[in-house]
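> this one's sequence-less:
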């Protein structure tokens, strides 16, 4: 059983997907973390993310694994836990740049499908899980929210971590990332034709979770 959750940065999809997987006892698959793992290696090796050949050569020598934990998922790159280092705005920007390359997406989509097939049941989240990776997913959710609200959420999250950054800068970066994700030629960010769209602008995580759990029940999955 596959539940695919898509949406832009800051829509709440990661938080919802993690909690949903816990409540259902499903495997949680964070596709964006895999792009961030590649982005982390690109930064570490000082490679230009716009240089496709260099990126593809780098990908030949990397092994990415996702491991379930109480905190959601740990990301391992060549055996090293890089989870604490891949959630920065800089890594996110690099990830969006390489996500525009069809060749990069093809490699990672293959990995993601393999993880999904090995899992008996899974909640998979990202930006094209319902349109490309698992178009036959039993349930497809597309979460969205206004750019202002998404920027505020991210700003508050970073403040709690002691990271100083202006709200306006985060808002600008979110809009830039939306543009990159929505306008890329391969697998642009958009709802699947049969996805249920949930606007989280004025809703709590618990409200969204309850709605999705009701959808699961109505689908006679259990």
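That came through fine. All of these numbers come straight from a predicted model, not from anything done at the bench.
> for the rest of this, base every contact and every neighbour count on C-alpha atoms.
Will do.
> strands of this protein, residue ranges please.
Assigned by DSSP state E, the chain shows strands spanning 2-6, 27-30, 64-69, 72-77, 80-81, 122-126, 139-144, 196-199.
> burial measure for residue 195, as a count.
Number of residues near residue 195 (other CA atoms under 10 Å) recorded here: 19.
> same question for the one 4 residues further on.
Counted by other CA under 10 Å, the residues lying close to residue 199 total 16.
> with distance to residue 157 added, can I get the strands of the chain in a markdown table?
Converted to a markdown table, the strands of the chain look like this (distance: least, CA to CA, whole Å):
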| stretch | distance to residue 157 |
| --- | --- |
| strand 2-6 | 20 |
| strand 27-30 | 19 |
| strand 64-69 | 21 |
| strand 72-77 | 17 |
| strand 80-81 | 22 |
| strand 122-126 | 19 |
| strand 139-144 | 18 |
| strand 196-199 | 20 |
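> for residue 95, find the nearest of those.
Ranking the strands of the chain by their distance to residue 95 (criterion: CA to CA) puts strand 122-126 first, at 12.2 Å.
> now the closest one: how far from the chain's centre is it?
Here strand 122-126 is found 8 Å from its chain centre; the criterion is CA atoms, centre = their mean, to the nearest Å.
> tell me which of the strands of the chain lies nearest to residue 40.
Here strand 72-77 is closest among these (CA to CA), at 9.2 Å.
> so that closest one versus strand 64-69, what angle?
Angle between the axes of strand 72-77 and strand 64-69 is 150 degrees (criterion: axes from the mean of the first three to the mean of the last three CA atoms, to 10 degrees).
> contacts for strand 72-77, please.
Here strand 72-77 makes contact (CA atoms under 8 Å, 6 or more residues apart in numbering) with 18, 28-30, 33-34, 37, 62-68, 81-83.
> take a look at this one as well, against the first:
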């Protein structure tokens, strides 16, 4: 296969797309962008400062994505709120497309990478899992971080975020028609990686490493 390898990975939260994206980026030696962090930065900064989300989105750069608080559930909830705003999405579009256009290729994961950001990407994956499996993963993750919560609350918050992401007018969460559907409900990270890698290799791409 000729041309740069651009891997577009979409899916709901806690389906495993971030872990998969990082492993694929390492395997193929590609830069990786978690596009959800962009919305987390915008949501958190707008919440903290009261500045318009679109204004914040217009001035973001890669170093802005290193704040540890971006990985918290609170940041995720704020991200989902600003992600429904068309002007925010428009202001972040060029940033994401520029990242994807690197000569080396790239791996991007999010919720509209294969449908809006990189519709021409040669490899598209849609990573999903049952609500119960995703809630259990998020619950265990929160417990490991010392966050006091209960499974019903985690499931309810996840359902609300899924609703916002799938029903928003601007770039709703959905699989691209030509995306490879990867259901990780009964998979661990190694199995998900193996399935994704097999699909990518069937498309004609191979790692240049050992």
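Here it is on my side, so go on. Values in this document were obtained by computation on a predicted structure and should not be read as measured data.
> still on that earlier bit, restricted to buried residues, select the contacts of strand 72-77 of structure 1 in ChimeraX.
To isolate the buried subset of these in ChimeraX, counting by 16 or more other CA atoms under 10 Å, use the following:
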select :18,28,29,30,33,34,37,64,65,66,82,83
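> quick one: what's aligned to residue 7 of structure 2 in structure 1?
Per TM-score structural alignment, the equivalent position to residue 7 of structure 2 in structure 1 is residue 3.
> what is the neighbour count of its match?
By other CA under 10 Å, 25 other residues sit near residue 3 of structure 1.
> longest helix in structure 2, please.
If you go by DSSP state H, structure 2 has its longest helix at helix 151-167.
> quick one: that helix to structure 1 mean distance?
When structure 1 is overlaid, helix 151-167 of structure 2 sits 0.5 Å from its aligned residues on average, using mean CA distance after the TM-score superposition for structure 1.
> buried ones in that helix?
Buried, per 16+ other CA under 10 Å, within helix 151-167 of structure 2: 154-155, 158, 161-162, 164-166.
> corresponding residues in structure 1 for that helix?
Residue span in structure 1 matched to helix 151-167 of structure 2, by TM-score structural alignment: 167-183.
> ditto for stretch 186-199 of structure 2
Per the alignment by TM-score structural alignment, stretch 186-199 of structure 2 matches residues 202-215 in structure 1.
> now the helices: where do they sit in structure 2?
Under DSSP H, structure 2 gives helices at 17-28, 36-49, 53-57, 73-82, 86-100, 131-144, 151-167, 189-202.
> got CSV for the ones you listed, with distance to residue 123 of structure 2 too?
Output for the helices of structure 2, formatted as CSV (distance: least, CA to CA, whole Å):
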stretch, distance to residue 123 of structure 2
helix 17-28, 12
helix 36-49, 19
helix 53-57, 27
helix 73-82, 26
helix 86-100, 12
helix 131-144, 24
helix 151-167, 22
helix 189-202, 7
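> coming back round to it: buried set for the match of stretch 186-199 of structure 2?
Neighbour-count burial for stretch 202-215 of structure 1 flags 208-209, 212 (criterion: 16+ other CA under 10 Å).
> try stretch 185-200 of structure 1
For stretch 185-200 of structure 1, the neighbour count (16+ other CA under 10 Å) marks 186-192, 195-200 as buried.
> nearest to residue 101 of structure 1, of the residues you listed?
Nearest to residue 101 of structure 1 out of those is residue 186 (CA to CA; 7.2 Å).
> ok, and the closest non-adjacent residue to that closest one?
Using CA to CA, 6 or more residues apart in numbering and skipping residues adjacent in sequence, the residue nearest residue 186 of structure 1 is residue 102, 5.8 Å away.
> now do the same for the one you found: its match in structure 2.
Aligned by TM-score structural alignment, residue 102 of structure 1 pairs with residue 86 of structure 2.
> isn't that match up against residue 168?
No: Residue 86 of structure 2 is beyond contact range of residue 168, at 9.5 Å (criterion: CA atoms under 8 Å).
> and the match of residue 102 of structure 1, how far from residue 191 of structure 2?
For residue 86 of structure 2, the distance to residue 191 of structure 2 equals 36 Å [CA to CA, to the nearest Å].
> distance of residue 57 of structure 1 from residue 120 of structure 1?
33 Å.
> please apply the same query to residue 199 of structure 1.
Using CA to CA, residue 199 of structure 1 is found at 29 Å from residue 120 of structure 1.
> same check on residue 190 of structure 1?
The gap separating residue 190 of structure 1 from residue 120 of structure 1 is 27 Å, by CA to CA.
> swap in residue 91 of structure 1?
Distance, residue 91 of structure 1 to residue 120 of structure 1, by CA to CA: 31 Å.
> swap in residue 198 of structure 1?
From residue 198 of structure 1 to residue 120 of structure 1 the distance is 26 Å (CA to CA).
> structure 1: which residue goes with residue 17 of structure 2?
Aligning on TM-score structural alignment places residue 17 of structure 2 opposite residue 13 in structure 1.
> assess the claim that that match and residue 20 are in contact.
No: applying CA under 8 Å, one finds residue 13 of structure 1 not in contact with residue 20, separated by 10.1 Å.
> quick one: which of those two has more around it?
Neighbours per residue (other CA under 10 Å) separate residue 13 of structure 1 from residue 20, with residue 13 holding more: 25 against 21.
> show me what contacts residue 2 of structure 1?
Residue 2 of structure 1 sits next to 116, 121-124, 134, 137-139 when contact means CA under 8 Å, 6+ apart.
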